[in-house]
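**Student:** Quick one: sequence plus predicted model below, questions after.
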Amino acid sequence: MKQIILVATLLFSCITYAQDENLVFHFQVQKNFLTSDYDLVLGENVTMWKEVSDPKQSEFNPTYIPDEDYKRKVLFKNLKSKEVFSEYDVLGAHFFVNDSLHKMAWTLMDNETEKVLGYDCKKAKTTFHGREYEVFYTDDIAISNGPWKFGGLPGMILKVVAKSDKEIYKMECYSIKKQKKETEEEFTNYLKKNKKKKFQTWDEFVKDFNSFLDRYIKGLKSEVEADGDSGFTLHFSVDNHLEIFSEKVQTDGVLLEF
């Protein structure tokens, strides 16, 4: 009887503790020559992926100039409605996207393993929004979730690497803690703050951005022609995004001749 009471007491304590605090996974994220820290906060119905430090330049990119108006990234996963809410700042324009959760077809490669933060992790791979990714997940943490938009595997994803010859994208968990975080409250406040914004599906965003890009290029040409300048070229590209939403400007960039 004492053993039963003890087990029941411990179980009640664990449940109470779990209700009061959230599991928080601390990640370091590398996007080419920039690194920053993110927190993955697990709530009962809402997961929050939040940038908690400004991007820092790598020693290989000493010319990087921080943006004084930089806005730290945040993303929400609504586990009930199976939706993802995210934002994109590109070429001075701001886009809001509401997409389906975990739209990823995984190939499991359980024979390939790696230790991450002391956990035995299995490998899986997927292609998502134009990039091929390899991830490492552990079923020792039996939660089907992960950093950013990742999830849908039989365990927590602790490491992500994009397979690319030209760019470097990497996410790796370096610490796990329990903290009090109001994910549902933050999500509600986020929706209230942006209630007048237009949230698009991923496909709508891709179409809208490429229309915006055409107008952007046309505006640049008109501005240069109005100034009467000629005899030079202008090249610009969009970097440091995990997804490909415009092959035109995200691969080789756009070259304009005047």
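**Tutor:** Yep, it's here.
**Student:** going forward, measure contacts between C-alpha atoms and count neighbours the same way
**Tutor:** Fine.
**Student:** can you give me the strands in the stretch 101-250 of the chain?
**Tutor:** Counting by DSSP state E, counting those that start in this stretch, one finds strands in the stretch 101-250 of the chain at the ranges 107-116, 119-128, 131-138, 156-163, 169-179, 199-200, 233-236.
**Student:** What is the third one packed up against?
**Tutor:** Going back to what we said before, that points to strand 131-138. Packing contacts for strand 131-138, counted by 3 or more C-alpha pairs under 8 Å, 6 or more residues apart in numbering; DSSP states H and E, involve strand 107-116, strand 119-128, strand 156-163.
**Student:** Just name the most buried of those strands.
**Tutor:** When these are scored by mean count of other C-alpha atoms under 10 Å, the highest mean neighbour count falls to strand 156-163 (a mean of 22).
**Student:** who does that one touch, helix- and strand-wise?
**Tutor:** Strand 156-163 makes packing contacts with strand 131-138, strand 169-179 when contacts are defined by 3+ C-alpha pairs under 8 Å, 6+ apart.
**Student:** Tell me which of those strands sits most buried.
**Tutor:** When neighbours are counted by mean count of other C-alpha under 10 Å, the highest per-stretch mean among the helices and strands packed on strand 156-163 falls to strand 131-138, a mean of 21.
**Student:** quick one: that one to strand 107-116, angle?
**Tutor:** Between strand 131-138 and strand 107-116, the angle formed by their directions is 60 degrees, by axes from the mean of the first three to the mean of the last three C-alpha atoms, to 10 degrees.
**Student:** Show me the contact partners of strand 131-138.
**Tutor:** 113-114, 116, 119-127, 153-164, 242-244 (C-alpha atoms under 8 Å, 6 or more residues apart in numbering).
**Student:** among the helices and strands packed on strand 131-138, which is nearest Lys73?
**Tutor:** Nearest to Lys73, of all the helices and strands packed on strand 131-138, is strand 156-163, at 17.9 Å by C-alpha to C-alpha.
**Student:** Let's have the helices and strands packed on strand 156-163 in JSON lines, adding distance to Ser144.
**Tutor:** JSON lines is the format used below for the helices and strands packed on strand 156-163 (distance: least, C-alpha to C-alpha, whole Å):
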{"stretch": "strand 131-138", "distance to Ser144": "9"}
{"stretch": "strand 169-179", "distance to Ser144": "15"}
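**Student:** nearest to Phe25, of the strands of the stretch 101-250 of the chain?
**Tutor:** Comparing those by their distance to Phe25 (C-alpha to C-alpha), the top pick is strand 169-179, with 4.6 Å.
**Student:** so that closest one versus strand 156-163, what angle?
**Tutor:** Calculated by the same axes, to 10 degrees, strand 169-179 forms an angle of 160 degrees with strand 156-163.
**Student:** Off-centre distance for strand 169-179?
**Tutor:** Relative to the chain's own centre, strand 169-179 is displaced by 13 Å; criterion: C-alpha atoms, centre = their mean, to the nearest Å.
**Student:** so where's the longest helix in the protein?
**Tutor:** As assigned by DSSP state H, the longest helix anywhere in the chain is helix 202-227.
**Student:** Mind listing what's buried along that helix?
**Tutor:** In terms of neighbour count (16 or more other C-alpha atoms under 10 Å), helix 202-227 has its buried residues at 202, 205, 209-210, 213.
**Student:** and the comparison structure, right after this:
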Amino acid sequence: MKKLLLFVLLLVCGNAISQDYKITYLKSSNGSLIENQDPILAFTSSEVTQIGSQSIFNGKADFPNEIIFVDRRTNSFSQVANLDATKTINSKDSVSLGKQTFEYLNDTKKILGYNCKKAKTIVNSNNIELWYTNELKVKGAPTILGQNLGLVLEMVRNGNFVIKATNIEKIKMFPTDPDLSKSIDMLTYKDLLWKSRFTTINVFKDQIINFSSESKSNDSILRFANGTIAVRKIRIPEIKVGSQIFVDVTEQSNGDAYDRTGSFFIIPNNKTLSFLDGLQNGAKTLPIYNNGNGKEYQGVVATENYNPIVELMRFFTPFGVKQYNNLQLKDKTWTENVLYRQDVSDLRSLLSNQEVWIGINIGNYDKGGHKVSANITIHNEEESKVTPKQIVPLFCTNNIMKMAGQEYGTMFSSDKGLEVTFKLDKPMKNCKLRYITTGHGGWENGDEFVPKKNTIFLDGKETFSFTPWRLDCGSYRLSNPASGNFPNGLSSSDYSRANWCPGTVTNPIFIDLGDLEAGNHNIQIKIPQGLPEGSSFSSWNISGVLLGE
């Protein structure tokens, strides 16, 4: 009888010691609570802790969402992510908790009536202060950090960001432990969780862009200009106003050793004629622009029945990355490829909820050419006050069909330069010209290596002028193994150029045009293009899109 009574007493005492708690935490920044936040909840007992947002534990969280499960019996933790309604992943870490180190201080204070001690540590150059109590006989924290200190009730990062407990309550029912039976490595876990946070549209994968009569189209990818252009029709979902849209291209040489002009572009098809007609039927079927110098320029300006391409991204290949990495130089390790990535959120209305023709081009004359992959990623924002933009394609002199006879952009040799007239059916406010420009051709005295002023006229009045130039080309030497080296100690890829470098993106600039009334308007671009030198000549690849509200 005495043994039975002792057992009951131990059981009761054990239950009292192993009380479970729910702690609610809120975040503050610079002394003010962050508005509309989803509180952090920590459920903790003597053996385990679960951490996640309030919406997750209430079953109302959006996907993806994540909880942390701490197991003190093994001094380990698992991260568990619900990527969607059917897919859950997890990864276990048995090392990190044991490696946490802290400096213990003599400071004390009360939080929610409990006496707390202070510890501090440094994480990625951030100073972290933690206030913890041992009075509740359990351990836990709102993050992985400090799980073994005691019950952390406040964390302060760099003195201005605070996560602080606002409520502690005893609970009778603990959340069900997550299923940890199928664990994956942490690197894979983090990668899958990261990718689930945005939408990826794969446009091209290891696509060869070369120059060969053997280049052929297939059911999904059309190839033109002897393989130097690849085009696909892509369905793009609806994109919320204010969301971020990025494009990325990965490139490596598949044989070509030279720096080349590349373009990742949209083919507008909202008029009678499109650039796709020119690809399928020849450049001569596109509208002709004449500026009085005796040459005909195909498909470069908008007309009543035609829109030129819209460049998502202008990029430039380096000298032979990957294919020529065997050309060794002391203390230089060549990159395996080049990644170009750019924000194109301003072009949302050309992409959202549409089926669009998207193409990629690298001008080259090599049978091996280049290998490229290209994607569009959509990163949704919850709410935005951004005003949707109207988009009017205006011009593009980048002769993407160069290998199929499209004329170079040499129209700037005359005083007229490039001129386009366009009509607005209704007024547009806060208009901007999204303008990309790069100079090409010639040798020492060619426009590729000589600064030249670009001047933009709107309705006959000079609106803006600047000299596009890049001084940082030497920064990309490790992407240019086949770049020629000169007696002065420089490599060809080091030299400054007319707004581009081998291995870089050329960003658009945005030129304010003000409010435009309905009716006809005229934009003119003038550049003092250099004169030909023997068989060498200069040209300019410019493209422009009108953006407005």
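**Tutor:** Noted; the coordinates are in hand. Quantities reported herein were computed from a predicted structural model and do not represent experimental measurements.
**Student:** Including distance to Val41 of the first structure, could the helices and strands packed on strand 131-138 of the first structure go into TSV?
**Tutor:** Shown next, in TSV, are these (distance: least, C-alpha to C-alpha, whole Å):
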stretch	distance to Val41 of the first structure
strand 107-116	19
strand 119-128	19
strand 156-163	12
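**Student:** those helices in the second structure, which residues are they?
**Tutor:** Under the criterion DSSP H, the second structure contains helices at 2-17, 54-57, 96-99, 186-195, 275-281, 348-351.
**Student:** Reformat those as JSON lines; add distance to Ile436 of the second structure.
**Tutor:** Written out in JSON lines, the entries for the helices of the second structure read as follows (distance: least, C-alpha to C-alpha, whole Å):
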{"stretch": "helix 2-17", "distance to Ile436 of the second structure": "69"}
{"stretch": "helix 54-57", "distance to Ile436 of the second structure": "45"}
{"stretch": "helix 96-99", "distance to Ile436 of the second structure": "48"}
{"stretch": "helix 186-195", "distance to Ile436 of the second structure": "30"}
{"stretch": "helix 275-281", "distance to Ile436 of the second structure": "19"}
{"stretch": "helix 348-351", "distance to Ile436 of the second structure": "18"}
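**Student:** Asn361 of the second structure is nearest to which of the ones you listed?
**Tutor:** helix 275-281 (12.1 Å).
**Student:** Where does that closest one end up in the first structure?
**Tutor:** Mapped onto the first structure using TM-score structural alignment, helix 275-281 of the second structure spans no residues at all.
**Student:** Please apply the same query to stretch 461-475 of the second structure.
**Tutor:** Mapping stretch 461-475 of the second structure onto the first structure (TM-score structural alignment) gives no aligned residues.
**Student:** Compare the helices and strands packed on strand 156-163 of the first structure and give me the one nearest Lys77 of the first structure.
**Tutor:** Each of those was scored for nearness to Lys77 of the first structure using C-alpha to C-alpha, and the closest is strand 169-179 (17.7 Å).
**Student:** neighbouring contacts of the closest one?
**Tutor:** Strand 169-179 of the first structure has contacts (C-alpha under 8 Å, 6+ apart) with 21-32, 116-117, 147, 158-162, 242.
**Student:** Let's see that with 7 Å instead.
**Tutor:** The contact list for strand 169-179 of the first structure, computed with C-alpha atoms under 7 Å, 6 or more residues apart in numbering, reads 21-32, 117, 158-162.
**Student:** Quick one: average offset of that strand versus the second structure, please.
**Tutor:** Average distance between strand 169-179 of the first structure and its aligned residues in the second structure, after superposition and using mean C-alpha distance after the TM-score superposition for the first structure, equals 2.6 Å.
**Student:** nearest to Val90 of the first structure, of the helices and strands packed on strand 131-138 of the first structure?
**Tutor:** Proximity to Val90 of the first structure (C-alpha to C-alpha) singles out strand 119-128 among these, at 19.7 Å.
**Student:** what does the closest one contact?
**Tutor:** Residues lying outside strand 119-128 of the first structure but in contact with it, judged by C-alpha under 7 Å, 6+ apart, are 104-110, 112-115, 132-138.
**Student:** what stretch of the second structure does it fall on?
**Tutor:** Counting by TM-score structural alignment, strand 119-128 of the first structure pairs with residues 114-123 of the second structure.
**Student:** Check the mean deviation of that stretch from the first structure.
**Tutor:** Per aligned residue, stretch 114-123 of the second structure averages 1.4 Å (mean C-alpha distance after the TM-score superposition for the first structure).
**Student:** end to end, how far does stretch 146-158 of the second structure reach?
**Tutor:** Taking C-alpha to C-alpha, to the nearest Å as the measure, stretch 146-158 of the second structure stretches 16 Å from start to finish.
**Student:** which residues touch that stretch?
**Tutor:** So stretch 146-158 of the second structure is contacted by 126-134, 138-141, 162-165 (C-alpha under 7 Å, 6+ apart).
**Student:** any idea which residue sits dead centre in the first structure?
**Tutor:** Taking C-alpha atoms, centre = their mean as the criterion, Trp148 is the residue nearest the geometric centre of the first structure, at 3.4 Å.
**Student:** OK, contacts around that residue?
**Tutor:** For Trp148 of the first structure, the contacting residues are Trp49, by C-alpha under 7 Å, 6+ apart.
**Student:** quick one: the aligned residue in the second structure for it from Ile34 of the second structure, how far?
**Tutor:** With TM-score structural alignment as the criterion, Trp148 of the first structure lines up with Thr143 in the second structure. Spatial separation of Thr143 of the second structure from Ile34 of the second structure under the definition C-alpha to C-alpha is 18 Å.
**Student:** To Phe95 of the first structure, which of the helices and strands packed on strand 131-138 of the first structure lies closest?
**Tutor:** Across these, the minimum distance to Phe95 of the first structure, taken as C-alpha to C-alpha, is reached by strand 119-128, at 19.3 Å.
**Student:** That closest one vs strand 156-163, what angle?
**Tutor:** With the same axes, to 10 degrees as the criterion, the two stretches strand 119-128 of the first structure and strand 156-163 enclose an angle of 50 degrees.
**Student:** quick revisit: between the helices of the second structure, which one is nearest to Phe246 of the second structure?
**Tutor:** Go through the helices of the second structure one by one with C-alpha to C-alpha and the one that ends up closest to Phe246 of the second structure is helix 348-351, at 10.3 Å.
**Student:** Could you point out the residues of the first structure onto which the closest one aligns?
**Tutor:** Residues of the first structure matching helix 348-351 of the second structure: none, counting by TM-score structural alignment.
**Student:** Skip the chain neighbours and tell me the closest residue to the alignment partner in the second structure of Lys73 of the first structure.
**Tutor:** Under the alignment defined by TM-score structural alignment, Lys73 of the first structure is paired with Glu66 of the second structure. The spatial neighbour of Glu66 of the second structure that comes closest, neighbours along the chain excluded (C-alpha to C-alpha, 6 or more residues apart in numbering), is Ala81 at 4.2 Å.
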